[in-house]
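J.: build me a model:
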Amino acid sequence: MFRDFSAQALFMGLLTAFVGFASSFAVVLHGLIGVGATEAQAASGLMALSVSMGLCAIMLSVATRLPVSIAWSTPGAALLATSGAIEGGFATAVGGFIICALLIVIAGLWKPLGRMVAAIPATLANAMLAGVLIGLCFAPVKAIAFDPLLGLPIVLAWAIVGSINRLYAVPAALVAFIAVLAFGVDIPDGALSGLAASLLPKPELVAPSFTMAGLIGIALPLFIVTMASQNIPGIAVLKVNGYEPKPGPLFAVTGAFSLLSAPFGGHAVNLAAITAAMCAGSDAHPDPAKRYWAAINAGVFYVIFGLAAGAVTAFVALAPPILIQAVAGLALISAFAASALNAFREPEGREAAAVTFLVTASGVSFLGISGAFWGLLAGGLMLGLAHLMARRRR
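T.: Now for the predicted structure:
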């Protein structure tokens, strides 16, 4: 195994971990705080997720000799950000995380459930995801309106660097955010000493609360977007690069690591989709049989980044919230564009997709259940009604 190690795979692993962490940790923090987490609980959740996905990537890549990249559920974090505070607070959200993790394990071990998830129309799943993401994608514009001197440099860095290389667009926005925070925001006295004190990892256990609102409003939508937007595309990326993974065991293991991170505030870990292409492609190593080391190295660096999550969270907290939301929104623009395109690509079912998108994007919740679930339900009813009327016409 160690004969397959290479400097090229080491560099690609570091780049994968940096891009994966830097491009979406803001979304994760915003999502956890959105469902009631304190700053300390959000830092604990970020740490638990990063460490879990690092260890999961190492274990799966060693066991399968495949470049199995693991990520946290960025669409899931965006879903949490738009769900808002849930009745029962963060404890109820954690209960939803645990149920979601169990569902992912079952989907991997019990084929009928996996087939049910795969049977959800792609148009509706993408429309729900687009509805979840659009609210955060407004944040960069709102940041500029809040203070052009603070918001504009972040957006310009993303746009200019992204026009050269899309891979570095969000890291560039993050660098601009750090510069704006350092030179444009008045940092209170003593804040930096507090930042130094937060360098040591501080995991926080959260006693879960299991309620119907947590099941329907958190667990089910989180499960659907994680499976449809991350796990299934993650398998597709591996297959495109010439690998033949067994999906069930991979899903089950990611669910198990999600279950381990949930009591510490982590919402879900899953197969990576975007960064998976970095470890599975030829840039990781000319020999496909040796690319698994890139995923192993990425896992090691994810663990290192996770242990520094407390400092990252404390640093982010020094800035106006709209600025970190802007970074999160920029990180999700490409995902929003892809999901919207896939939702409305086919004329058949376009109205059902529109209903799903609009209900989800409205942010309205009923009975304590977020709009994402109701959007998927409304779109499904519209699609079913359209099929029924089409059969009657025949």
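J.: contacts and neighbour counts: CA atoms only from here.
T.: Noted.
J.: burial of the nearest residue to residue 67 once chain neighbours are set aside, as a residue count?
T.: Leaving aside its chain neighbours, residue 67 sits nearest to residue 292 (3.8 Å; criterion: Cα to Cα, 6 or more residues apart in numbering). By other Cα atoms under 10 Å, the residues close to residue 292 number 29.
J.: which stretches of the stretch 151-300 of the chain form helices?
T.: With helices called from DSSP state H, counting those that start in this stretch, the stretch 151-300 of the chain shows them at 169-184, 191-197, 212-214, 220-226, 232-240, 247-261, 276-280, 292-307.
J.: sequence B follows; please return its structure for comparison with A:
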Amino acid sequence: MPRWDTAQPALAGVVSAVVGYASSFAVVLAGLRAVGANPAQAASGLLVLCTGIAVLAVGLSLRYRMPISIAWSTPGAALLVATGANAGGFPAAVGAFLVCGALIVLAGLVPWLARAIDAIPRPIAGAMLAGVILSLCAAPVRAVIDVPELAIPVVLTWALLMRFARRWAVPGALAAAVVAIAVSGVDGGLSQASLRPAPVFTMPEFTVTALISLALPLFLVTMAAQNVPGMAVMATYGYPVPLRAVLVTSGAATMVAAPFGGHALNLAAITAALTAGPDTHPDPARRWTATVALGLGQLTLGLGAGLATALVLLSPPVLVIAVAGLALIPALGSSLASAVTEPEGREAAVVTFVVTASGMTVLGVGSAFWGLVAGGLTALLLHRRRLPAPVAPAGPVTAGVTGRGD
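T.: Predicted coordinates:
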């Protein structure tokens, strides 16, 4: 029985690592490439992110005996795709990653900053995230039109697995993409590619436009779409996560990973649901071993970063983005729901969504920042101070009639 008690959460952790990696590594690589990384720099970024996840997940879980799952910021990677290259190229993006990590550390050290992020209206935060990932989620449609022989099997595989084995939908779509690429006869790339993962150092540069259009939105998206939901998921299963320790360590790890291409590390949300729930182990006190296994699994998968990058480079770009878009469709649905569910603030959320999804660039600053600005100004403009209920004029008291307060 003790062996099974150990094996059950360990297996859950390994499965979570495989699902988490396969579901979104294409988004990470696409994001790094979009902001100017070459193949070696993109593979380096994937490697250091996996290493950071392993170190944090194992260290925090052993320290606090909780299933504290760590992940890279998938919404942050989608933001990189939407933002694109800045004037300073990849070094400017690395500088933005470094600043994002510093802001996460600051949020852990200064409690009011974390509370301020949490105070961003949910409709506006959800609308910004939805606007960021909308173009990615439309990529499967473009792929079906541009490369139907490759994209249709991928989309059908994803749809069938969403119906019968939801957890494996995106990994299955990725496997279908690999098979489609192999059948199509694309060759030569793997033999010429460097499959050995190696960290590549990039000297960071700091530009005003990159800080405003990339560092600040990346910080906000990572906090609002990853750390806050991650806390909520853990609280659902009864785990009081040490937020300060998580923010300081994940921010510091982001700063260490940034010069090697890592964009952001944070609390996991979806993976947390896989490792912290009762399916992992009946005893909540034993579930922390699942995140130790998750960390070790991520480290192992990170050693294949060179191969993963080479496979992505072999694929038509639209197909890679299509797989990433399929992975983000559930996130788009939940973001849109949080944006428009509450009538109050709906107009501000719609303005945020429209401006962010437009992809506009003003003064070198991307649309995610302007979406937040436009949504915030709209919320202030349409805000109506609630007036107290009118009080009925005093009059003769009628027998048997009492006020509403009785």
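J.: re earlier: tell me which of the helices of the stretch 151-300 of the first structure is the most buried.
T.: Greatest average neighbour count among the helices of the stretch 151-300 of the first structure goes to helix 292-307 (a mean of 27), per mean count of other Cα atoms under 10 Å.
J.: with the second structure overlaid, how far apart is the helix or strand that that helix is followed by on average?
T.: Moving toward the C-terminus from helix 292-307 of the first structure, the next helix or strand (DSSP states H and E) is helix 309-316. Here the mean offset of helix 309-316 of the first structure against the second structure after fitting is 0.9 Å, by mean Cα distance after the TM-score superposition for the first structure.
J.: helices along the stretch 301-406 of the second structure, start to end?
T.: 305-314, 317-340, 346-357, 367-382.
J.: can you add distance to residue 11 of the second structure and give these back as CSV?
T.: As requested, the helices of the stretch 301-406 of the second structure are exported to CSV (distance: least, Cα to Cα, whole Å):
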stretch, distance to residue 11 of the second structure
helix 305-314, 22
helix 317-340, 23
helix 346-357, 39
helix 367-382, 38
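J.: count of neighbours near the equivalent of residue 323 of the first structure over in the second structure?
T.: Mapped onto the second structure by TM-score structural alignment, residue 323 of the first structure lines up with residue 319. Residue 319 of the second structure: 25 surrounding residues under other Cα under 10 Å.
J.: can you name the residues that contact residue 319 of the second structure?
T.: By Cα atoms under 8 Å, 6 or more residues apart in numbering, the contact list for residue 319 of the second structure reads 139-140, 143, 147, 150-151, 177.
J.: neighbouring contacts of stretch 254-266 of the second structure?
T.: By Cα under 8 Å, 6+ apart, stretch 254-266 of the second structure touches 32, 41-42, 44-46, 48-49, 52-53, 70-73, 76-77, 94-95, 97-102, 199-204, 222-223, 226-227, 246-247, 250-251, 253.
J.: sorry, that was for stretch 181-198 of the second structure
T.: By Cα under 8 Å, 6+ apart, the list of residues contacting stretch 181-198 of the second structure reads 40, 43-44, 47, 150, 303-307, 310-311, 313-315.
J.: ok, 7 Å please
T.: 43-44, 47, 303-307, 310, 314-315 (Cα atoms under 7 Å, 6 or more residues apart in numbering).
J.: over to stretch 94-104 of the second structure?
T.: Against stretch 94-104 of the second structure from outside (Cα under 7 Å, 6+ apart): 204-206, 210-211, 214-216, 218-219, 247-248, 251-252, 254-255, 258-259, 261, 263-264.
J.: in it, what counts as buried?
T.: 94-104 (16 or more other Cα atoms under 10 Å).
J.: swap in stretch 136-148 of the second structure?
T.: Of all the residues in stretch 136-148 of the second structure, those buried under the rule 16+ other Cα under 10 Å are 136-137, 139-144, 148.
J.: circling back: so which of the contacts of stretch 254-266 of the second structure belong to strands?
T.: 70-72 (DSSP state E).
J.: which bit of the second structure covers stretch 256-275 of the first structure?
T.: Under TM-score structural alignment, the match for stretch 256-275 of the first structure is residues 252-271.
J.: gap between the two ends of that stretch?
T.: 21 Å (Cα to Cα, to the nearest Å).
J.: same check, this time on stretch 81-93 of the second structure
T.: 12 Å.
J.: residue 284 of the first structure -> the second structure?
T.: So, by TM-score structural alignment, residue 284 of the first structure is matched to residue 280.
J.: and if you look at residue 357 of the first structure?
T.: Counting by TM-score structural alignment, the partner of residue 357 of the first structure is residue 353.
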